[in-house]
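>>> Sequence plus the predicted model coming up.
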Amino acid sequence: MITWCLWQRRNRIREKQPTWTLTEVALKAKELLNELLDVQQKILRDVQPRSPVRWNPPSEGMYKANFDGSIFSKLFLAGIGVVIRDAYGNVIAALSQKITLPHSVDLVEALAASRAVCFNRELCISKVEFEGDSQRVVTAINNQAPSKTMFGHVIEEI
């Protein structure tokens, strides 16, 4: 913290901006360190133990396409990822793609599923099992009735 404050002071002097005196540098460093420690203590929380998740291979002669979405709200972006593996767990192909932030997490997951389907078509892979972690999206895809969700248009496309 002291090094950072000294560096800031140096840059401000160089740019002819108002800065701290040398005695204030130590006080500012202490303030910043206390702020960091306060934030770190607040972040700590009880971790709930989860049952281990294992990837299960597809049936012999099949491929498995795993898809997932993630949100980067501060950047107003979302990410889509797809990994295609054979029955031995070997990665056949993978992709990641940034998209503009949709209005919901479910829509990000639905778009990831849609991209997984398109990616398989692009690779001419026909015997594929799809797997995602969003129960709402997977249920909507497997449902025979039209989806009346906000992401139903993507499900219909799939």
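Looks like it came in fine. Numbers count the residues shown, from 1 in each chain.
>>> from here on, contacts and neighbour counts on C-alpha atoms
OK.
>>> which residue ranges form the helices in the protein?
Under the criterion DSSP state H, the chain contains helices at 2-14, 22-43, 105-122, 135-142, 152-157.
>>> ranking these by burial, who's on top?
When those are scored by mean count of other CA atoms under 10 Å, the highest mean neighbour count falls to helix 105-122 (a mean of 21).
>>> and that one, what does it pack onto?
strand 63-72, strand 77-85, strand 128-132, helix 135-142, helix 152-157 (3 or more CA pairs under 8 Å, 6 or more residues apart in numbering; DSSP states H and E).
>>> now with 7 Å?
Under the contact definition 3 or more CA pairs under 7 Å, 6 or more residues apart in numbering; DSSP states H and E, helix 105-122 sits against strand 63-72, strand 77-85, helix 135-142, helix 152-157.
>>> and the comparison structure, right after this:
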Amino acid sequence: MMMWSIWTSKNNLLWKDIPWNISEIVHRARNSRQNWTLANHRPLDARGIPGPTSTTQWSPPPHGSYKCNFATFPNPDENTFGIGFCIRDSLGSFVGARTLKIPGLPPASIRDVIALMQAIILASENQYSPILFESSSSRIESFFLHPNLKDRTEFSGIMNHCRNKINSYKINSCANFNVSFTHRSANLVAANLAKASKYYANLKDFAYIPNCIFSLIVNELS
């Protein structure tokens, strides 16, 4: 995997004039190895066909892009819920983070979609593009994968608003926003930020890695 990653960087330098970056080479090799391992250890279904894979470790986004992981956490004592956002680049480097405290305690699915809306706002404010919004809500990803699926729930109403906002940014500012699902164990940084939100002001931005996620960030880079 390492030789393949080096070969890829060599071609990028030759054909795309993209400079060598040792950290990126290592990350690419590690992630390719992980994906290969997952692909070769998938359980078989009744027909003997490998089942779907699930990513259990955070992985960086493609070269030149960002990833925003987000999660929510209920605070019933305060009748609020917290949202945590963490933005990292294609090298896995910390770019920024935000915690947000929202009044009220709606169902988990509504909290998740409110978090997505706030993540879109955060990305547009800071011009993070292209960017992948990643959460542990499979329902959010499913909604984007099936655009013709319609219902009259509050969840769908907010999700349609999110989708319209994403499409608007793509048209007006050429921003490239996408959404995906990840396993909870690959979303621990955002989850810890969401839990810590109760100790900060209603909105708190971090230019440096906060203590509550420092060890997680370091471990995911190693």
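Alright, I've got the coordinates. Source: prediction; values computed, not measured.
>>> Could you tell me where stretch 129-147 of structure 2 falls in structure 1?
Per TM-score structural alignment, the counterpart of stretch 129-147 of structure 2 in structure 1 is residues 126-144.
>>> hang on, I meant stretch 180-190 of structure 2
Per TM-score structural alignment, stretch 180-190 of structure 2 has no counterpart in structure 1.
>>> repeat for stretch 80-100 of structure 2
Alignment of stretch 80-100 of structure 2 against structure 1: residues 77-97, by TM-score structural alignment.
>>> residues making contact with the matching stretch?
By CA atoms under 7 Å, 6 or more residues apart in numbering, the residues outside stretch 77-97 of structure 1 that reach it are 57-72, 98-101, 112, 116.
>>> rewinding a little: as TSV, the helices of structure 1 with distance to Ala78 of structure 1 would be great.
Formatted as TSV, the helices of structure 1 follow (distance: least, CA to CA, whole Å):
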stretch	distance to Ala78 of structure 1
helix 2-14	33
helix 22-43	24
helix 105-122	7
helix 135-142	17
helix 152-157	16
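>>> before we move on, the earlier item: first-to-last residue distance for the match of stretch 129-147 of structure 2?
For stretch 126-144 of structure 1, the first-to-last residue distance is 21 Å (CA to CA, to the nearest Å).
>>> Kindly report the same for stretch 39-59 of structure 1.
End-to-end for stretch 39-59 of structure 1, by CA to CA: 48 Å.
>>> Dead centre of structure 2: give me the residue that sits there.
For structure 2, the residue nearest the mean C-alpha position is Glu134 (2.5 Å; CA atoms, centre = their mean).
>>> Let me know whether that one touches Phe177 as I believe.
No - with contact defined as CA atoms under 7 Å, Glu134 of structure 2 does not count as touching Phe177 (10.8 Å).
>>> Now Ala26 of structure 1. Nearest residue, chain neighbours left out?
Distances taken as CA to CA, 6 or more residues apart in numbering place Ile2 nearest to Ala26 of structure 1, at 6.3 Å, with adjacent residues excluded.
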